[in-house]
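> build me a model:
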Amino acid sequence: MKKYDVFVIGSGMAGMNVANKCASKGLRVGITDELPYGGTCALRGCDPKKIMLGPTEAKHLADNFYEKQISEVPAIYWQEAMKFKQDFVDAMPPKIEKGYQKNEIDTFHESAKFISETQLKIGNEIIEAGKILIATGAKPRKLDIPGEEYAISSTDFLNFKSLPSSLLFIGGGYIAFEFAHMAARFGSKVIIIHRGKRPLENFDPFIVDQLTEATRKLDIQLILNTNVTAIEEANGAFRVTGKGESGEKKWEAAQVINSAGRPPAIFDLDLQKANIAFGKKGVEVNEYLQSTTNPNVYAAGDAADTDGIPLTPVAVMEGHIVASNILKGNTKKPDYTAIPTVVFTLPTMASVGLTEEEATKKGLNFKVNKNRVPDWFTAQRINEKTYAYKTLVEKESGKILGAHLIGPHAEEVINLFALAIKVGFTSKDLKTMILTYPSSSSDVVYMV
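Coordinates of the predicted model:
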């Protein structure tokens, strides 16, 4: 039986940080992942997705300029884009493993299961560790409907050798919208079916309305208030049955994508054998990201039940905190203030801080600034028709409580608002800043 000071389950960003930091301080460390090293973001999510979105950004801009500044919209090619993406993805796991080996970290490529509070079974091998980190990320939610085996995941989508002629996404969250926009611009006919009254429920309704309008202008069929009840094969394609306010309907598509959310990937770890409390949102942890019931165990990233948004930067932060708490004792706590989040559609939608609904529930006294501003120079210069904002400003202090954007470079501009919320800038502070012009960032002075 091998013994370690620290053993890490999961080689995404959280696990990687903990393993390398602890090893650099002389601890004996082991790590395992049943999937290639790198985690969802680097291999199956954020990074490859953004690479595949690159050609669609060029096409979107060309569409905006067509007949005004250019005479032709370039064709974009799925297979060539996929090869470009795959070169990046394929290089990542061996690079990460080489780094582990350099730091003298033992590497495993097997699933892990707890057999006691300090012991794990890794494949056919038993290991024991003083501290264990669960950083297994998340995986697609089960649909629990007849024919759910026919629905593939977002990972499968990012590995299409050729793009199907038509796609149907089950679920109206950020994965569905990002991939639907991507597929539509690459030439696929797209349907999104969402069970709720509005999609992207965690984002501001006013801003989501702008994205919904832009999505429908892409000829993406967006169907709301509809529960998908079955999937079946149909003439070489798939037929999806859904039940909504007007009764039962059916749609057909060459491929069906399960984009109905991603719960934590912890339910196959036999956590109960290690006295680890957990729920639907992940491992129950205290303010130090330590298991509330087994002090030998920590959890970070999507595997932990915290107040953090399931985002890669949050997992990175939590990894640093867990490493510090293992090395120095429980002294560090995560700070989830002002974490921005982005939906990488075109146009891009971004948010940070409180929504209007959240601020109202907290009883805060605030004013709302909102507007659609396609006539502002930022949008006009590229002929972008979708540009809007909503900001929340506390009346007494003038502090920024929340910001919600859609439009050119929203994913960058939102970082200014995140900084303002984090350090307590007021609307006056932002209004009196000298910013580069012309730039998207300079618009913030008119948004508060």
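> only C-alpha atoms from now on, for both contacts and neighbour counts.
Noted.
> how distant is the helix or strand harbouring residue 405 from the center of its chain?
Residue 405 is part of strand 400-407, with elements assigned from DSSP states H and E. Distance, stretch centre to chain centre, for strand 400-407: 18 Å (Cα atoms, centre = their mean, to the nearest Å).
> can you pull out the helices in the protein?
13-24, 39-43, 46-65, 78-102, 154-157, 174-186, 205-217, 312-328, 356-361, 377-380, 410-423, 427-431 (DSSP state H).
> how about those helices in a markdown table, adding distance to residue 277 and mean neighbour count?
Shown next, in a markdown table, are those (distance: least, Cα to Cα, whole Å; neighbours: other Cα atoms under 10 Å):
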| stretch | distance to residue 277 | mean neighbour count |
| --- | --- | --- |
| helix 13-24 | 20 | 24 |
| helix 39-43 | 24 | 21 |
| helix 46-65 | 30 | 18 |
| helix 78-102 | 30 | 15 |
| helix 154-157 | 29 | 18 |
| helix 174-186 | 29 | 23 |
| helix 205-217 | 35 | 17 |
| helix 312-328 | 18 | 21 |
| helix 356-361 | 29 | 14 |
| helix 377-380 | 50 | 17 |
| helix 410-423 | 32 | 19 |
| helix 427-431 | 43 | 17 |
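> before we compare anything, build this one as well:
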Amino acid sequence: MAEYDYDLFVIGAGSGGVRASRVAAAHGAKVAIAEEYRVGGTCVIRGCVPKKLLVYGAHFAEDLKDARRFGWNVPDCGFDWAVLRDNVLAEVDRLNKAYISTLDSHGVEIIHERATVSGPNEITLASGRTISAGKILIATGAHPAVPHCPGSEHGITSNEVFHLESLPRRVLIAGAGYIANEFAGIFNEFGSKVTLINRTDVILRGYDEQIRDRLLQISMTKGIDFRFHAEFKGIEKQPDGSLKVSTTNHEDLEVDCVLFATGRVPNTGDLGLAEAGVELDAKGAVVVGADNKSSVDTIYAVGDVTNRVQLTPVAIREGQAFADSVFGGKPTTVDYDCIPSAVFSHPPIAGVGLTESQAKQKYGSVRVYTSDFRAMKNVLANRNERALYKMVCTPDTGKVLGLHMIGPDAPEILQAAAVAVKAGLTKADFDQTVALHPSMAEELVLMK
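A predicted model of the protein is given here:
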């Protein structure tokens, strides 16, 4: 048997790469992982974690106002962006060190430089050093897409938004997916004037139509402007530092910051994959099978670089499955059915399973149950904002095909409910469960 420097060499120390590395090492493999930026990947360093911390910070804007209705003598409060930004970045630093410590404790060698594939069993580092490995795992993730238009260099992406020197007074956000809607809510709560533009008139494509329409309605009520059927014509920097944005079908707009949230592109550029015989799809993603293996027997890929499901928990499961299958003697595949997801907008959205539209396409007819209500806290706070819970079921057995929610704490509530949907429970099973009163979650077992 050929001898290699390592049993496994991982390129990319994000959620999927780190999990695969430490599990493979625990199975006895000699493992090295290369990371040219920081250990932790998009989620920990410049994605879900710091963004969720901003979401928490943004919630105080409404909570402080609501507190007065609950008897608290809260004065008008100012917001200091720099304090939140620096505290969030400090937490990111802590997590980065924790991830490094985890790899070290499992005996994984961390190589802090760029690595490219130079053969089925060979990696070349930026320093010029070549390394051999029995297996190579690509876990390089993805990066934000930037529209091609004159002046696009004046905009920023979700990578840079956490490092803004000051809070922009006027923000233009391009895109209508979860990143765009989350940052629209964050900046709006911080007091910025937010305008969201999109090429179509649909936000959050793939989420249930009623739920996303409710978010649009609430967002507009909160003061977020939406410009649909708008594509960039150009961005021009003005003498005062502001940005003049020209789009199709709308008047020009002056803002202080343009944030691109128009999708993500797999990080496969200049990695040497195609030259090594690895098949890539039209978007540059690594094409893999259920076993995470590419078209080259010794090269595998997990996470966003495969462009299957761009979610951190999915990347972690793929990394675990890869390591257990290849080094643990436990062939494992990931079940992509009924993956719960959330949008940490204001208010948040959460969903699992089929939307009403998807269920009708698959089953022909479905039964839909809803609960449209005002959370108790909103009632006393004198907020008219309404939550909406929706259950999609088969018409005969009542099996729950999908559960979709918008309202306070929806993601926290859905996680437990997703277990029931994944287990194939029925509407009757929900109905037979005693309500936990008074709570928002009790609406799950009271839908009509």
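> any chance you could compute the TM-score here?
Once superposed, the chains reach a TM-score of 0.93 (TM-score structural alignment, normalised by the length of the first structure), with 441 aligned residues with a Cα RMSD of 2.0 Å.
> how far apart are the strand holding residue 405 of the first structure and its match in the second structure?
Here the mean offset of strand 400-407 of the first structure against the second structure after fitting is 0.8 Å, by mean Cα distance after the TM-score superposition for the first structure.
> where does that strand end up in the second structure?
Here strand 400-407 of the first structure aligns to the second structure at residues 400-407, judged by TM-score structural alignment.
> tell me which residues in the matching stretch are buried?
The neighbour-count criterion (16 or more other Cα atoms under 10 Å) identifies 400-407 as the buried residues of stretch 400-407 of the second structure.
> so what does residue 230 of the first structure match up with in the second structure?
Going residue by residue (TM-score structural alignment), residue 230 of the first structure aligns to residue 234.
> now swap in residue 121 of the first structure and tell me
So, by TM-score structural alignment, residue 121 of the first structure is matched to residue 124.
> kindly tell me how buried the residue lying closest to its match once chain neighbours are set aside is, as a neighbour count.
Leaving aside its chain neighbours, residue 124 of the second structure sits nearest to residue 130 (4.4 Å; criterion: Cα to Cα, 6 or more residues apart in numbering). Taking other Cα atoms under 10 Å as the criterion, the count of residues near residue 130 of the second structure is 15.
> same check on residue 443 of the second structure?
20.
> surely it and residue 374 touch.
No - using Cα atoms under 8 Å, residue 443 of the second structure is not in contact with residue 374, being 11.1 Å away.
> burial of the residue lying closest to residue 433 of the first structure once chain neighbours are set aside, as a residue count?
Spatial nearest neighbour of residue 433 of the first structure, excluding adjacent residues (Cα to Cα, 6+ apart): residue 445 at 7.7 Å. Neighbours of residue 445 of the first structure under the rule other Cα under 10 Å: 16.
> before we move on, the earlier item: out of the helices of the first structure, the one nearest residue 135 of the first structure is which?
helix 13-24 (5.6 Å; Cα to Cα).
> residues in the second structure aligned with that closest one?
Using TM-score structural alignment, helix 13-24 of the first structure lines up with residues 15-26 of the second structure.
> ok, and what's touching the matching stretch?
Defining contact as Cα atoms under 8 Å, 6 or more residues apart in numbering, one finds that stretch 15-26 of the second structure is touched by 8, 10-11, 31-33, 40-41, 43, 99, 102-103, 106-108, 137-140, 302-303, 312, 315-320, 322-324, 327-328.
> apply 6 Å and report the result again.
106, 139, 303, 315-316, 319-320, 323, 327 (Cα atoms under 6 Å, 6 or more residues apart in numbering).
> likewise for stretch 106-119 of the second structure?
So stretch 106-119 of the second structure is contacted by 22, 31-36, 123-126, 271-272, 276 (Cα under 6 Å, 6+ apart).
> then stretch 170-188 of the first structure?
Stretch 170-188 of the first structure has contacts (Cα under 6 Å, 6+ apart) with 165-166, 169, 193-194, 199-200, 258-260, 343-345.
> one more time with 7 Å, if that's ok
By Cα atoms under 7 Å, 6 or more residues apart in numbering, the residues outside stretch 170-188 of the first structure that reach it are 53, 56, 76-78, 164-167, 169, 190, 192-194, 199-200, 218, 257-260, 343-345.
> where in the second structure does it fall?
Going by TM-score structural alignment: stretch 170-188 of the first structure matches residues 174-192.
> also stretch 143-158 of the first structure?
Going by TM-score structural alignment, stretch 143-158 of the first structure sits over residues 147-162 in the second structure.
> what do you get for stretch 45-58 of the first structure?
Counting by TM-score structural alignment, stretch 45-58 of the first structure sits on residues 47-60 of the second structure.
> and the contacts of that stretch?
Residues contacting stretch 47-60 of the second structure (Cα under 7 Å, 6+ apart): 43-44, 88, 92, 186, 189-190.
> rerun that using 8 Å as the cut-off
So stretch 47-60 of the second structure is in contact with 42-44, 84, 88-89, 92, 158-159, 162, 182, 185-187, 189-190, 344-345, going by Cα under 8 Å, 6+ apart.
> now the closest residue in space to residue 396 of the first structure that isn't next to it in sequence: how far from residue 393 of the first structure?
Leaving aside its chain neighbours, residue 396 of the first structure sits nearest to residue 365 (7.6 Å; criterion: Cα to Cα, 6+ apart). In this view, residue 365 of the first structure and residue 393 of the first structure are 9 Å apart by Cα to Cα, to the nearest Å.
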